[in-house]
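[1] predicted model and sequence follow; I will ask about them next.
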Amino acid sequence: MKIFRLRSVKLVLIGFIIVNLVFFYYTWNSFLWRRISRALTGEATDTKPKSEAAHGPKISPKDKARNANKHIRKSITIVFYGHYNFEQDLRPSIESILDVVPNMPILVLQEGAAEYAYPPVSFERNLTSGEEQTVHFMSLAFDVRRTREQLNPLAAVHTKYALLMPDSVRLSSKNLLQKILREMNTKSGKAPAQRVTVAPDEQVRRLLLIPFAGNSKTYSSCAKLNLDLPNWTMELEARNDTTHCDLFLQKHAILIDVATLGAMPEPFGLPFPEMLYVQAKIANLTTSVFPQSFLEGRKLFASFHTKQRRLELRRRQFREMYKKLQIKRLVRRTHRLGGKAAAREGNWQPHSPVLDAQFSYSNFSLPAVTDIDLFGCERTTKSCIGTVYNSRPFYYYLGKHTPPCCLDKLKTTFNHVLEEFENVGIRYWLDNYALKSAIETNQLSPDAYDIDISFNVQDLERSNAMKKSQSKPHVDNEGFYWIKATDGHYFRVQFSKVNQVGVNLLPYEISGNEVRASGFFGWKATTFASDYLHPMSTVLFLGKSIMCPNNVLEYLEGKNIKVKSDNVAPEEE
């Protein structure tokens, strides 16, 4: 019995071994045949692990850095502009960038004037293996020997974006460049928090502002910009909201689409970047401030001499910008210590035309201050109005109103004449289009370029200024220029001899029941009934009660002047 069991176990064991040998034989034969068939057909053997097949080959950190640098170089060109050669930090700034991103395309734009371009700046770098010369200097000065394409600085930019960089920067890593590039390449989707990738050929119509870490927290960085070109006005209001920053006042860089930059009429106009922001505002470009900052380089303009030299150049740049943009009034709404909320409209004092980093305190609990500066139309300068033909100044054809500086001087001259007449007792009345404007709005018309005041010629001798001006022009104690017109027996009071903004004094003679023009001609010299002057009425004009004829609507209609509204009726005295 024991022998039978032993034989049974041996048979089972032998059978199990035979089955395994057969299974191994067929398995090996199948794999061998598959390999032979692949070798005969030339099919490559897949030796990659499943993880690599799913996620791609494993990339080394060195290759990752190389790919990141390549992506940055293909997307961004760093453009240095707005520096001053008499004190600059360009070489260390460029070195710090190339140390982080080798072969980074860098363009240094240089103004052509001697005060900017001298002494000349150059850059040389000891190139290592794999490095190329990617730093280029370009002068913006006009050169008749160069073609239009060669004079265009954007022709030297071959990437989608340009990073407009100020002088004195230190780049410690490429992370910030990658982040701003990622931010620029995405846009808001339909959902509130959704971000959509921008198509490669899509033009990005916005500016991404990257501040510097050394910016002061005491002062506000952002300002809202409003341009009222028909009224020659620019308004700036300090803001703490970085999502609506029309003008960034402290040190920063700007990332912008090169196509958007090229669409501007003068992308590298001075002062920079203020002129760029004005053009961006007109083009309805959006701006946003990036939450991270660049590192500051060496502090520039620390000495009094270089600081004053730069400030003088900036003043000149801003004056030229206001002249080019035809800005005559600058309104600044800020928050400052010891400020008053009221605007200095009448007795305004000139401020620096430069918009600097200390524009406004960031503490908006401080009093709000409104400063108004007027440019042009001074006593020593000619009037901005110029010669008028057919009652239409040149700016009428530009779609603009009378410059605010001229309106201000016209009001000043009118108040001076009014004070003179009332002091000596001359019987006068507001006349013609100034009277029409007083009835309609109680203010001077935005298109007015003079004011007519009619007076009783019998009272002429009461005014020493008019009496002296009959024989020769007379300058009174306050600098106003009294002159008798050469084309008729009427008088004119100008703001000064050079500045011809002024008030016309029209003499009338009362003869019985009629009032006739005394020695002057034209459409203003109309004859009307003396009943309009007995009794006299008053109308509110420029904050004062001014004498005017009674039944004024009928009076003006007799001069073919139609009043748009009769909401404001003059009061009889």
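    Sure, I can see it. Residues are numbered from 1 along each chain as shown.

[2] C-alpha only now, for contacts and for neighbours.
    Noted.

[3] show me the strands in the stretch 351-500 of the chain, by range?
    For the stretch 351-500 of the chain, strands defined by DSSP state E, counting those that start in this stretch occupy the ranges 368-374, 428-431, 450-456, 474-475, 481-484, 491-494.

[4] which elements pack onto the first one?
    Translated: strand 368-374. strand 329-335 (3 or more C-alpha pairs under 8 Å, 6 or more residues apart in numbering; DSSP states H and E).

[5] work out the gap between the strand it packs on and the centre of the chain.
    Centroid separation for strand 329-335 versus its chain: 14 Å, with C-alpha atoms, centre = their mean, to the nearest Å.

[6] any chance of a markdown table for the strands of the stretch 351-500 of the chain, columns distance to Ser518?
    A markdown table is the format used below for these (distance: least, C-alpha to C-alpha, whole Å):
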| stretch | distance to Ser518 |
| --- | --- |
| strand 368-374 | 38 |
| strand 428-431 | 14 |
| strand 450-456 | 9 |
| strand 474-475 | 21 |
| strand 481-484 | 13 |
| strand 491-494 | 11 |
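
[7] out of these, flag the one nearest Met547.
    Met547 lies closest to strand 428-431 among the strands of the stretch 351-500 of the chain, at 4.8 Å (C-alpha to C-alpha).

[8] this is the comparison structure:
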Amino acid sequence: MRVSPCQASLGAAIGLNLLLLLVLYWRWPLRPVPPGSSCRPPRGAPGVTVLLREYEPLDNDVPGTARAFAPRHPVAVVTDAALYPPLPLPAGVTVLALRPAPERPPPLAQAERLVRTRHVALVPDGTRAAPGLLERMRAALEDGAGDARIAVAPVGTAPLRCLAVRLEAREWTVRYRHAPGAPGLCQAVEGSAVLLLRTRDLFALPFPLARPVTAALFIQAAFRGWRLRVLPAAFPLSRRLPLSPEAQWKARSGLETRRRRLMRELGIKREVLPDGRERWHGCGKDTARCFGTVHAGTPQYLLSGRWTPPCCLRALRETTRRVVSVLEASGIRYWLEGGSLLGAVRLRDIIPWDYDVDLGLYKEDVGKCRWLAAAAAGEAVEDEEGFLWEKAAEGEFYRVHYSRSNRLHVDLWPFYSRGGVMTKDTWLGHRQDVEFPERFLQPRVPLEFAGMTAMAPNSAREFLEFKFGAGAIENPEYPNPSVMRMGQE
């Protein structure tokens, strides 16, 4: 077989390349790649990433706080949108914007790629690094016994106070109280603090970077039964000029706005503070009520495993007090009806899952009250305290709303006597919505209800069992058992 000059040239080139590769191999041998190595640090690498999340947009010490931690730890500034005004951050400090943008990956997915360390520390603005303290917090979290999932250290000279937290999710309420003794293993703390936890725990929370940071983490931790391990050593606090009165006002206003938003996301309508004061985060006179139209007698919150929001119960009590005072001042004969009477007998209050209050009254007395008379003539009128009186669209009865915006209401049912039996012109098909003997109203009797005294039928037990059936008082049930029964939450 003859080899052409072209084939000979090609073979020589291939041989020369193989010889060159062999020489390179012997001169720079390939080293095996260690298992798990990559161009980026492995997920869950040892160390602590510092997140700066709690700061004011204008008057802050974020650059100084970042510089204090950046030499030894990765630092990220967490912001809702792009930082504005821009901050002179040290080299290597990352900015993580949480607001979604169509051209970027989901923000929390970015956060999980950014935080490569096994632990993360949420550091408040103005904190200064203390040598080895983050490492001691990490060791206390990993080496300590018990169910602690967050390590806490104070910032500044003021000590932390240990708090006990009681969640009443069905009542949309969280209660705090000071726990006795020195801080150790707590459910929450009072005071400025650095919080350290495992990265996987932080990003497993539904609201991992919500503000205010400490309130968000403590409530979410309480839902999961997590504890806090408190260290006595403190981080230094930077010396800064005091904020101007305007800046202080903006800081307080911003904090309150963020807290309201957080509580709405967490489903908390009321906070009871250690000193007994209350913070309310639900509806008011100038807002809509906390729930929508009720279908089949079953509010949506019942299907979510909750009872009537406490702000709604408070508004119903206020409305009832107003209506009762007007009816009594007008000389109108009224009485507690239906589920409201049931709540008065059972609890001296509104039933915790009820969404309105029912009062009966004598139809012939309607004209004695100017608000009711105007409503009967087809005019919706707002009284001097902002309650709205109107005729119901569903039939021949009246409603008094908490306000024009907030439609929490008291229903007023006009009854009249026919042959000794109390009847009315509109029936909505409720089980308890039946005629009854007038003798239950002769006489009416006072009964404690919702923080006041209201008039009620005599022989209340007999009246209720006439309407609801035997055992109605002792056997609570939801308004429409065919949709949801007690105990099915």
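    Thanks, I have the structure now. Not measured: the values here are computed from a predicted model.

[9] what's the closest of the strands of the stretch 351-500 of the first structure to Lys564 of the first structure?
    strand 428-431 (16.2 Å).

[10] need the strands of the stretch 351-500 of the first structure in JSON lines (columns: mean neighbour count and distance to Lys10 of the first structure).
    Formatted as JSON lines, the strands of the stretch 351-500 of the first structure follow (neighbours: other C-alpha atoms under 10 Å; distance: least, C-alpha to C-alpha, whole Å):
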{"stretch": "strand 368-374", "mean neighbour count": "20", "distance to Lys10 of the first structure": "107"}
{"stretch": "strand 428-431", "mean neighbour count": "24", "distance to Lys10 of the first structure": "137"}
{"stretch": "strand 450-456", "mean neighbour count": "21", "distance to Lys10 of the first structure": "131"}
{"stretch": "strand 474-475", "mean neighbour count": "20", "distance to Lys10 of the first structure": "141"}
{"stretch": "strand 481-484", "mean neighbour count": "24", "distance to Lys10 of the first structure": "138"}
{"stretch": "strand 491-494", "mean neighbour count": "24", "distance to Lys10 of the first structure": "135"}
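
[11] what comes into contact with the lengthiest strand in the second structure?
    In the second structure, assigned by DSSP state E, the strand with the most residues is strand 409-418. Here strand 409-418 of the second structure makes contact (C-alpha atoms under 8 Å, 6 or more residues apart in numbering) with 316, 319-320, 323, 356-364, 366, 396-402, 422-425, 438.

[12] between it and strand 357-362, how big is the angle?
    On the basis of axes from the mean of the first three to the mean of the last three C-alpha atoms, to 10 degrees, strand 409-418 of the second structure is oriented at 30 degrees to strand 357-362.

[13] with the first structure overlaid, report how far strand 409-418 of the second structure is off on average.
    Taken over the aligned residues, the distance from strand 409-418 of the second structure to the first structure averages 1.2 Å (mean C-alpha distance after the TM-score superposition for the first structure).

[14] state the span of the first structure onto which that strand is aligned.
    Using TM-score structural alignment, strand 409-418 of the second structure corresponds to residues 502-511 of the first structure.

[15] element containing the aligned partner of Trp249 of the second structure in the first structure?
    The alignment partner of Trp249 of the second structure in the first structure, by TM-score structural alignment, is Gln308. Gln308 of the first structure is part of helix 304-325 when elements are defined by DSSP states H and E.

[16] just want the most central residue of the first structure.
    Val278 (2.3 Å; C-alpha atoms, centre = their mean).

[17] aligned partner of that residue in the second structure?
    Using TM-score structural alignment, Val278 of the first structure lines up with Ile219 in the second structure.

[18] specify the local secondary structure of that match.
    Using DSSP: H, G, I helix; E, B strand; the rest coil, the structure places Ile219 of the second structure in helix.

[19] mean distance, the helix or strand following the longest strand of the second structure to its aligned residues in the first structure?
    Using DSSP H and E, the helix or strand that follows strand 409-418 of the second structure in sequence is strand 421-423. Mean deviation of strand 421-423 of the second structure from its aligned counterpart in the first structure after superposition (mean C-alpha distance after the TM-score superposition for the first structure): 1.9 Å.

[20] for strand 421-423 of the second structure, buried residues please.
    Residues Met422, Thr423 are the ones in strand 421-423 of the second structure that count as buried (16 or more other C-alpha atoms under 10 Å).

[21] list of residues touching it?
    Applying C-alpha under 8 Å, 6+ apart, the set of residues contacting strand 421-423 of the second structure from outside is Phe415, Tyr416, Ser417, Val434, Glu435, Phe436, Pro437, Glu438.
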